[in-house]
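> Sharing a model that was predicted from the sequence below.
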Amino acid sequence: MKALGIYGGSFDPIHLGHLLLAETAREELGLEKVIFVPAAQSPMKTHRPYISNPDRVALIRLAIRENPAFAFSEVELKREPPSYTVDTLSFFRQAYPGHDLFLLMGQDSLNTITGWHHFQQLFSLATLAVGVRPGFPPQLPPELEAYRTPSARSKGIVFFHNPEVAISSSAIRERLRTGKSVRYWLEPEVLKYILANNLYIE
């Protein structure tokens, strides 16, 4: 059965760390495609995105355009916030009934997942695929042990290698705000768009 990776986040802005995680997951998990899903408003964050939704979508388009295995969806941007992952997975489950779904995330997201909206339902909709950084063994919170292996209520949890890249969207925003270089942190066309439109300057 074909497999899709669902990769949600603020992508504010999308950077090379996001792309590396997605490409590594695609290769290691045998995913046909990875779909980037920008959130309108993450319920885990107290602030809205720093730039407009059209600008974030434009940056994602530029970042992924040369990889035919990457796509994006505006499904969360078309719903009223906050963006709940369980609703997004339900959408993709209906849209791709013949595919296995993998929800891509980092270890930090896994550690907070029990605080997500209806988190138990996530496991029945998709396999959780967790990127693990070099030198850090996979860690599964005790309360998630019951979901580790596939069962009637869980698609299971798998781990893949997440290359160590010390890049974050917050650090990029701060460097742009203070006039520092973010060259090699972003796809060149993404950086061009940001500078041409004076994004993240204020």
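Everything's here; your move. From a predicted model like this one, the values you see are computed outputs, not experimental measurements.
> When you work out contacts or count neighbours from here on, use the C-alpha atoms and nothing else.
OK.
> what's around Thr112, how many residues?
11 (other Cα atoms under 10 Å).
> is it true that it lies in a helix?
Yes - under DSSP: H, G, I helix; E, B strand; the rest coil, Thr112 sits within a helix.
> show me what contacts it?
Listed by Cα atoms under 8 Å, 6 or more residues apart in numbering, Thr112 has no contact partners.
> Against Leu140, how distant is it?
In this view, Thr112 and Leu140 are 11 Å apart by Cα to Cα, to the nearest Å.
> do the same with Thr46
Taking Cα to Cα as the measure, Thr46 falls 26 Å from Leu140.
> ok, these two, which is more surrounded?
Between Thr46 and Leu140, Leu140 has the larger neighbour count (other Cα under 10 Å), namely 15 against 8.
> In three-state terms, how would that one be classified?
coil.
> Now do the same contact list for it.
Leu140 neighbours (Cα under 8 Å, 6+ apart): 110-111.
> if we go to 10 Å?
Contacts of Leu140 were listed using Cα atoms under 10 Å, 6 or more residues apart in numbering, and they are 107, 110-111, 130, 147-148, 157.
> now swap in Trp185 and tell me
Contacts for Trp185 (Cα under 10 Å, 6+ apart) come out as 14-17, 165-169, 172, 191.
> Just say helix, strand or coil for it.
Three-state call for Trp185 (three-state DSSP): coil.
> Use this one as the comparison:
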Amino acid sequence: MFKEGVKIGIYGSSFDPITNVHLWTASTVAHRKKLDYVIFLPSIGEARRDKKLQTQDVHREEMVKMAIANNPKFILDTYEMNVLPQQQYTYYTMEYFREMFSKAKVFFIMGADLLVDIAEGKWRMAEELIENNQFIVMARNGINMLQTISRSPLLRNHDDGRFQLLDKGLDMEISSTYIREEFARGGEPQYLLPNACYQYIKENQLYREIIR
């Protein structure tokens, strides 16, 4: 599908809903790391135990589709929404994309909070994931990425350039959770997400209550 040497970032999130911060982050990462494409990958429902999806997959998919429609570098892929239960791990996701784009350079884009989770042993098949992939890690407030790597035997013994750290100007705190709460409590988060998505949420009456 892609020519040899093309650089692709896999950007997974719940996108519940997708926000302007997601789009700005993807654009900034692509610019700084010279990525040719960023694949937006809506995650499976139980990807993170501390997160519960509040909308059906069809709504999340449609909002991502609308949000990225005007950027040819942005691609939607629903692989994780349809994956079998026994393959619901990031390791298998990255195996899928590396096989699909065998001539490209594929990077997993993640926040520093996920790097901490891996270091603390919270991810299944973490060793296989780290051994076989390259990562772009975005700063998160209060997390020292270099320290996180140095304190983890798994991460520091694979610190051979596969972790590309972005630690300046990427720490923005407006989250999907914040936007959901604003909708649920009658707030007005219109300018925090693409206008098409805002209108879609209104028309479909999404996020009318807070789900914990």
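Everything's here; your move. As the structure is a computational prediction, the values presented were derived from the model and not from experiment.
> just to revisit the earlier point, name the nearest of the contacts of Leu140 of the first structure relative to Ile35 of the first structure.
Using Cα to Cα, Val130 is the member of the contacts of Leu140 of the first structure that lies nearest Ile35 of the first structure, at 15.7 Å.
> The aligned residue in the second structure for Ser124 of the first structure in helix, strand or coil?
Aligned counterpart of Ser124 of the first structure in the second structure: Glu131 (TM-score structural alignment). Following three-state DSSP, we place Glu131 of the second structure in the helix state.
> Please report how far Glu131 of the second structure lies from Tyr91 of the second structure.
Taking Cα to Cα, one finds Glu131 of the second structure at 10 Å from Tyr91 of the second structure.
> Comparing these two, which residue is more hemmed in?
Tyr91 (20 against 14).
> Could you count how many residues lie near Leu103 of the first structure?
Other residues within reach of Leu103 of the first structure, judged by other Cα under 10 Å, total 22.
> How far does stretch 31-47 of the first structure stretch from one end to the other?
32 Å.
> can you give me the offset of that stretch from its chain's centre?
5 Å (Cα atoms, centre = their mean, to the nearest Å).
> tell me which residues in that stretch are buried?
Judged by neighbour count (16 or more other Cα atoms under 10 Å), stretch 31-47 of the first structure contains these buried residues: 31-43.
> So which residues of the second structure form strands?
For the second structure, the strands defined by DSSP state E cover 7-13, 37-42, 74-76, 105-111, 134-138, 163-166.
> Compare the ones you listed and report which one is nearest to Glu62 of the second structure.
When the strands of the second structure are compared by Cα to Cα, strand 74-76 sits nearest Glu62 of the second structure, at 9.8 Å.
> which residue in the second structure lines up with Tyr50 of the first structure?
In the second structure, the residue paired with Tyr50 of the first structure is Gln54, using TM-score structural alignment.
> Count residues in the vicinity of its match, would you?
Gln54 of the second structure has 20 neighbours, counted by other Cα under 10 Å.
> Quick check, it in contact with Gln205.
No - when contacts are counted by Cα atoms under 10 Å, Gln54 of the second structure is not listed as touching Gln205 (11.8 Å).
> I'd like the distance from stretch 165-175 of the first structure to the chain centre, please.
For stretch 165-175 of the first structure, the distance to the chain centre is 16 Å (Cα atoms, centre = their mean).
> Which stretch of the second structure is it matched to in the alignment?
With TM-score structural alignment as the criterion, stretch 165-175 of the first structure aligns to 172-182.
> Stretch 5-16 of the first structure now?
Counting by TM-score structural alignment, stretch 5-16 of the first structure corresponds to residues 9-20.
> Quick one: end-to-end distance for stretch 113-127 of the first structure.
14 Å.
> ah, wrong one, I meant stretch 28-43 of the first structure
30 Å.
> got it, and stretch 145-158 of the second structure?
14 Å.
> Show me what counts as buried in that stretch.
145, 148-149, 152, 154-155.
> I'd say Val34 of the first structure and Leu20 touch.
No - using Cα under 10 Å, Val34 of the first structure is not in contact with Leu20; the gap is 11.7 Å.
> got any residues that touch both of these two?
Here Val34 of the first structure and Leu20 have Arg26 as joint contacts, going by Cα under 10 Å, 6+ apart.
> do you know how far the residue of the second structure positioned farthest from its centre is from Ile179 of the second structure?
In the second structure, the residue that sits farthest from the middle, by Cα atoms, centre = their mean, is Gly186; the gap is 27.3 Å. Noted for Gly186 of the second structure: a distance of 11 Å to Ile179 of the second structure, by Cα to Cα.
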